[in-house]
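[1] one predicted model, sequence on top.
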Amino acid sequence: MSGAVLYHGEPNGPSLSVLAALAESGLDIECRPIDLLAGERHTISGSTDSVAMDFAVEGEGPVLVANGEAMSEAVFLAQYFDEAAGGCGLQPNDPYKRWQMLMWCRQATERLSPAVAYLGIFATSQRRLAELDAGTFDTLLASIASEDLRARWQDLRDDRVDAAKVADSKAKVAQFAERVENQLADGRAWLMGDFSIADLETFAWLRPMRSLEADAFAGKGRCSAWMDRVEARPSVQAALARATTDHPERAFAPGPEINRWG
């Protein structure tokens, strides 16, 4: 895909799922790593419309710039890669099964990803932001158009942790691991029967929780075995090989806003 560039963070969360989806598609797209925790996502050039970068529901996720258009949101980008490749198997052909997959992904993006991001940023990223001088941080904030996202950055720098959100996030991670465990109870290898975007999106958010929230996976043998299968896929290994740090699973920047409606 001539001229297209995928800007991504360390292979964790949405950057991991998008990099793996790109590898699954076989498309030839340039990948450029950016430092999400330095706010580099908001200073990407080459786009005539910054809405996808500035107001993405996903928060600090990857951005694809193609033909002057910025595109974001991991699930949508994975769909784009699948369809641009003429169908690489990331989406079911059957309309009902595709609806099921998208409903699963919606649960992952609305419940799981905000929880993981909230736990992750305070566990791994707060110190780095706190060490920035005021002028540097103010410049970073000024590059972010979304008021809600700016507030999440400020909360992180100030170490303003909401105990209720922590408890809620821990519960949602455990609930989603349980949901995966139950989904696999009929012996299927993948969440939708065939491998799909649902596997990549769910895995990419659950992966860093295996160390940060180990109790959430206790006694969930099917979930753990499924995670091992996903991680072993060549596309996921290729995505992880793009890491520039020893522990990409600890690379977090402010993510989605926690759903106010539970």
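    Okay, I see it.

[2] going forward, measure contacts and count neighbours with C-alpha atoms only.
    OK.

[3] S50 contacts A70, correct?
    Yes: using C-alpha atoms under 8 Å, S50 is in contact with A70, at 6.6 Å.

[4] so which of the two has more stuff around it?
    A70 (22 against 18; other C-alpha atoms under 10 Å).

[5] now that one, what's its secondary structure?
    The three-state label given to A70 by DSSP: H, G, I helix; E, B strand; the rest coil is strand.

[6] wait, it touches P62, no?
    No: with contact defined as C-alpha under 8 Å, A70 does not count as touching P62 (10.1 Å).

[7] show me where the stretch 1-150 of the chain has strands.
    Using DSSP state E, counting those that start in this stretch, the strands of the stretch 1-150 of the chain run over 5-8, 30-33, 63-66, 69-71.

[8] any chance of those in JSON lines, with distance to A189 too?
    Below are the strands of the stretch 1-150 of the chain laid out as JSON lines (distance: least, C-alpha to C-alpha, whole Å):
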{"stretch": "strand 5-8", "distance to A189": "29"}
{"stretch": "strand 30-33", "distance to A189": "30"}
{"stretch": "strand 63-66", "distance to A189": "30"}
{"stretch": "strand 69-71", "distance to A189": "31"}
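
[9] below is structure B, check it against A:
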Amino acid sequence: MIDLHYWGTPNGLKIRLALEETGLDYRIVPVNIGKGEQFEPDFLKISPNNRIPAIVDHDPIGGGEPLSIFESGAILMYLAEKSGTLLPKDPRGRYDVLQWLFWQVGGLGPMAGQAGHFRVYAPEPVPYGIDRYTREVTRLYGVLDKQLAHREFIAGDYSIADIATYPWIVPHEPHGQDLANHPNLRRWFEAIGQREAVKRAYVDNPSAYKRPDMTDEERRVLFGTPAAK
């Protein structure tokens, strides 16, 4: 059994998607980030960066005591290796997947997150921030669209690269993106949305987010709280 410490953000949904695809036995442990539950001492023991997602595998690879892992990219690699799926075993295929996984973790996710912050969550408009991050997300969409021009999936077969990327494309409208401008990406996006595992993962999650009616305290918790000491 794997405990998934989770909230329905794109990064959280990556792991839920992977667990649904692999068929590994798991249960969701909610971590309400709007209420600051990510700063609770028990959660910080498994995720010292006070961010979701995190997992605890009670039957880990290699046996022994339960294994906790934080950071979505590391979790995806672990789940792929445990299940023997979603990550090629041959070196060329493996590193093709991993370079696109790290592209998402280091590029698309952070840039789309900043675009979403300035376009949706910021308490007042910041034109420079909106323009800067929306343009960068558009550039990254172009990179992905080109990659998908002659491939069904990002790195050959369906993999953790696709799973990592899809939840960050779901909120394309609030991120200022039009998939009509990226036809290969749109084809890929629509195909993945039809997968049964994806449908199960999103059954109780919205397909996009709207500007929330946040209290000052919720805004402080999400965007202004320093790391726990």
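    Structure's in. What do you need? All values reported here derive from a predicted model rather than from experimental measurement.

[10] select the longest helix from structure 2.
    Longest helix in structure 2 by number of residues (criterion: DSSP state H): helix 127-147.

[11] chain center to that one, what's the gap?
    Centroid separation between helix 127-147 of structure 2 and its chain, computed with C-alpha atoms, centre = their mean, to the nearest Å, is 17 Å.

[12] kindly report the same for stretch 22-33 of structure 2.
    14 Å.

[13] where in structure 1 does that stretch fall?
    Counting by TM-score structural alignment, stretch 22-33 of structure 2 pairs with residues 25-36 of structure 1.

[14] what's the answer for stretch 89-99 of structure 2, then?
    Stretch 89-99 of structure 2 maps onto residues 93-103 of structure 1, going by TM-score structural alignment.

[15] try stretch 71-79 of structure 2
    Residues 73-81 of structure 1 are the counterpart of stretch 71-79 of structure 2, counting by TM-score structural alignment.

[16] mind checking how far Q114 of structure 2 is from D131 of structure 2?
    11 Å (C-alpha to C-alpha, to the nearest Å).

[17] so the two - more neighbours on which side?
    Higher neighbour count among Q114 of structure 2 and D131: Q114, with 22 against 14, using other C-alpha under 10 Å.

[18] residue in structure 1 paired with that one?
    Aligned against structure 1 by TM-score structural alignment, Q114 of structure 2 finds its counterpart in Y118.

[19] just F189 of structure 2 next, same as before
    Counting by TM-score structural alignment, F189 of structure 2 corresponds to M227 in structure 1.

[20] mind telling me what element the closest residue to its match other than its chain neighbours is part of?
    Counting by C-alpha to C-alpha, 6 or more residues apart in numbering, M227 of structure 1 lies nearest to F203, which is 6.4 Å off, once chain neighbours are set aside. Using DSSP states H and E, F203 of structure 1 sits within helix 197-206.

[21] that helix aligns to what range in structure 2?
    The aligned range for helix 197-206 of structure 1 in structure 2 is 160-169, by TM-score structural alignment.

[22] any idea how far E40 of structure 2 is from the residue lying closest to L179 of structure 2 once chain neighbours are set aside?
    Take L179 of structure 2 and drop its neighbours on the chain: the residue closest to it by C-alpha to C-alpha, 6+ apart is R186, 5.4 Å away. Going from R186 of structure 2 to E40 of structure 2 by C-alpha to C-alpha gives 39 Å.

[23] who's more crowded, those two?
    Neighbours were counted for R186 of structure 2 and for E40 using other C-alpha under 10 Å; R186 has more, 17 against 12.

[24] test my guess that the more buried one contacts H172.
    No: between R186 of structure 2 and H172 there is no contact under C-alpha under 8 Å: 10.7 Å.

[25] hey, what's in contact with both of these two?
    Overlap of the contact sets of R186 of structure 2 and H172 (by C-alpha atoms under 8 Å, 6 or more residues apart in numbering) consists of L179.

[26] residues contacting Q183 of structure 1?
    When contacts are counted by C-alpha under 8 Å, 6+ apart, Q183 of structure 1 touches L191.

[27] counterpart of it over in structure 2?
    So, by TM-score structural alignment, Q183 of structure 1 is matched to Q147.

[28] what sits against the residue nearest to M227 of structure 1?
    Contacts of F203 of structure 1 by C-alpha under 8 Å, 6+ apart are S17, M227, V230.

[29] burial measure for the nearest residue to P174 of structure 2 once chain neighbours are set aside, as a count.
    Counting by C-alpha to C-alpha, 6+ apart, P174 of structure 2 lies nearest to G116, which is 6.4 Å off, once chain neighbours are set aside. Neighbourhood size, G116 of structure 2 [other C-alpha under 10 Å]: 24.

[30] again, but for R92 of structure 2
    Counted with other C-alpha under 10 Å, R92 of structure 2 comes out at 10.

[31] for D215 of structure 1, same thing?
    Neighbour tally, D215 of structure 1, other C-alpha under 10 Å: 14.

[32] what sits against it?
    When contacts are counted by C-alpha under 8 Å, 6+ apart, D215 of structure 1 touches A174.

[33] quick check, it in a strand?
    No: counting by three-state DSSP, D215 of structure 1 is not part of a strand but helix.

[34] what segments of the stretch 51-200 of structure 1 are helices?
    Per DSSP state H, counting those that start in this stretch, the stretch 51-200 of structure 1 carries helices over the ranges 51-54, 74-84, 95-107, 113-124, 126-130, 134-142, 147-157, 163-183, 197-206.

[35] now those in a markdown table, with distance to N12 of structure 1?
    As requested, these are exported to a markdown table (distance: least, C-alpha to C-alpha, whole Å):
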| stretch | distance to N12 of structure 1 |
| --- | --- |
| helix 51-54 | 18 |
| helix 74-84 | 12 |
| helix 95-107 | 17 |
| helix 113-124 | 10 |
| helix 126-130 | 17 |
| helix 134-142 | 22 |
| helix 147-157 | 18 |
| helix 163-183 | 16 |
| helix 197-206 | 6 |
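
[36] correct me, but R152 of structure 1 touches P254?
    Yes: in terms of C-alpha under 8 Å, R152 of structure 1 counts as a neighbour of P254; the distance is 6.3 Å.

[37] which one's more surrounded, these two?
    Comparing R152 of structure 1 with P254 by other C-alpha under 10 Å, the one with more neighbours is P254, at 27 against 19.
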